[in-house]
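Trainee: based on what follows, work out the 3D shape:
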Amino acid sequence: METETVDTSERFLNRLRDLYNDDEVRNIIVKSSNEKDNRILGLVINSLKKDDYILYFVTSATMYNLKSRLKDRLGKIPTINLKDKINFLGLDTFFYKFPIDKSIKSFATEQYGDYDDCVLFGDGDNDASIFFPVQDWLKSDGNLRKLEFILQHCETKKNILLTMNVSDEEEQCIYDDVDVKLVLKDNS
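Mentor: Below is the predicted model of the structure:
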């Protein structure tokens, strides 16, 4: 895995867009060197708008918790549900919740009828998924295996793992599944 650090929001956006066009890169960790920096989520979403991506927002958080975290970082947000495509900050968006407290095998079998060959979401064309917050999946080996399963069984063109309030040591467990780590250096 390659780690890149950029020092301005503009360079971060440009590099992220370059990574979207790189066929060798599928899974990307994005983070700020300042764990209290709330710009990252907005920058990621803005980087997708240019190419009119379809967005899959993947979480393990409760909807209440997710709404609270999104509102803290983005301000006003629309009503979120798990059934319909909504316009979320200018992008057609689907929200997926993968429960931490349920085995991924039983979840995939219940939802998709098959475990080994299921496609959870995505078509690999002009779509991306944002995994947020990732830290819930990093807390145990079982949860980490769920994240790895989801990454393997979604067919989005790009998977963006937003690690907020996660140390480099804590996120090392997913480095084997990631192509590039992009860090926005805090210049405050």
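Trainee: from here on, just use CA atoms for contacts and neighbour counts.
Mentor: Will do.
Trainee: break down this protein into its strands, ranges please.
Mentor: Using DSSP state E, the strands found in the chain span residues 2-6, 27-32, 54-59, 86-88, 91-97, 127-131, 158-162, 180-184.
Trainee: ok, which of those comes nearest Glu171?
Mentor: Taking Cα to Cα, strand 27-32 is the member of these nearest to Glu171, at 9.3 Å.
Trainee: mind giving me the packing neighbours of that closest one?
Mentor: Packing contacts for strand 27-32, counted by 3 or more Cα pairs under 8 Å, 6 or more residues apart in numbering; DSSP states H and E, involve helix 39-49, strand 158-162, strand 180-184.
Trainee: next, the structure of the following sequence, for comparison with the previous one:
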Amino acid sequence: MNPSDFQRAKHASTIGGTRDSTPSTTLKIGSVVGAVIGWGLGAYSGANLMIPLVGTGAVFFAAWKLLPEDRRIALPALSVQAGHLLWFVIGMITTKTVGANALDVLWLLTGLIWLAAKPSRGPLWVLGIYQLLVLPLNFYLFLHVSVGTPAHKALLVHIVWRAMALGLMGMMYMRLRREELGSEVSSPEA
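Mentor: Model (predicted):
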């Protein structure tokens, strides 16, 4: 078994928090909570959820096939934000408001291309800053729009997608950092 196979096997054996194949209680509880939140979000936001959700899934599966294995670390963060970007583009085309979100599209597209090409901290910073700048604006608008309106439902999905993007980028950042620290420990200087 070569070192990369060993690392993959070690990682696979710890998914779920334990060294065996039984999922941990935390994972089970998290799955139930996630399913309930997802159901609630879908029930409230309806069709607003479909484009980013389907877009995220489509990008994930396409990128899984297209990206080399060493870049797949970026798949979750890349997919969520690309699904969100797809929603922007479709919204701009259907509402004929191309200029309204042009900066969002340009910033996201640039960051996502960079992330797919070189999964590293640089594109995570670019995308993270973008999400952190826009999330408070979405939250402010969400609080000042009437509940139940299409705008309120769409803003909720924007907030959830941005929060997921930030969480997934944070996880990727920590994983990159661990790998960087691990390579420093395993290759001592002469």
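Trainee: just the TM-score for the two chains, thanks.
Mentor: Their TM-score after superposition, calculated using TM-score structural alignment, normalised by the length of the first structure, is reported as 0.27; 87 aligned residues with a Cα RMSD of 5.6 Å.
Trainee: got the contact list for the nearest residue to Leu55 of the first structure once chain neighbours are set aside?
Mentor: Excluding its sequence neighbours, the residue lying closest to Leu55 of the first structure (Cα to Cα, 6 or more residues apart in numbering) is Thr93, at 4.6 Å. By Cα atoms under 8 Å, 6 or more residues apart in numbering, the contact set of Thr93 of the first structure is Ile54, Leu55, Tyr56, Phe57, Lys85, Ile86, Asn87.
Trainee: which ones are touching the first one?
Mentor: The neighbours of Ile54 of the first structure, taking Cα under 8 Å, 6+ apart as the test, are Leu91, Asp92, Thr93, Asn126, Asp127, Ala128.
Trainee: now render those as a markdown table, adding distance to Glu2 of the first structure.
Mentor: Below are these laid out as a markdown table (distance: Cα to Cα, whole Å):
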| residue | distance to Glu2 of the first structure |
| --- | --- |
| Leu91 | 29 |
| Asp92 | 30 |
| Thr93 | 29 |
| Asn126 | 24 |
| Asp127 | 23 |
| Ala128 | 20 |
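Trainee: if we can go back for a sec, ok, so of the contacts of Thr93 of the first structure, who is nearest Gln152 of the first structure?
Mentor: Tyr56 (14.9 Å).
Trainee: now mean neighbour count and distance to Asn143 of the first structure too, for the helices and strands packed on strand 27-32 of the first structure, in CSV please.
Mentor: Below are those laid out as CSV (neighbours: other Cα atoms under 10 Å; distance: least, Cα to Cα, whole Å):
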stretch, mean neighbour count, distance to Asn143 of the first structure
helix 39-49, 17, 23
strand 158-162, 23, 15
strand 180-184, 19, 21
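Trainee: for the ones you listed, give me CSV that also has distance to Glu148 of the first structure.
Mentor: Shown next, in CSV, are these (distance: least, Cα to Cα, whole Å):
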stretch, distance to Glu148 of the first structure
helix 39-49, 21
strand 158-162, 12
strand 180-184, 16
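Trainee: of the contacts of Ile54 of the first structure, which is the most crowded?
Mentor: Ala128 (26 neighbours; other Cα atoms under 10 Å).
Trainee: does that one really touch Phe94, like I thought?
Mentor: No. In this structure Ala128 of the first structure lies outside contact range of Phe94 using Cα atoms under 8 Å: 10.6 Å.
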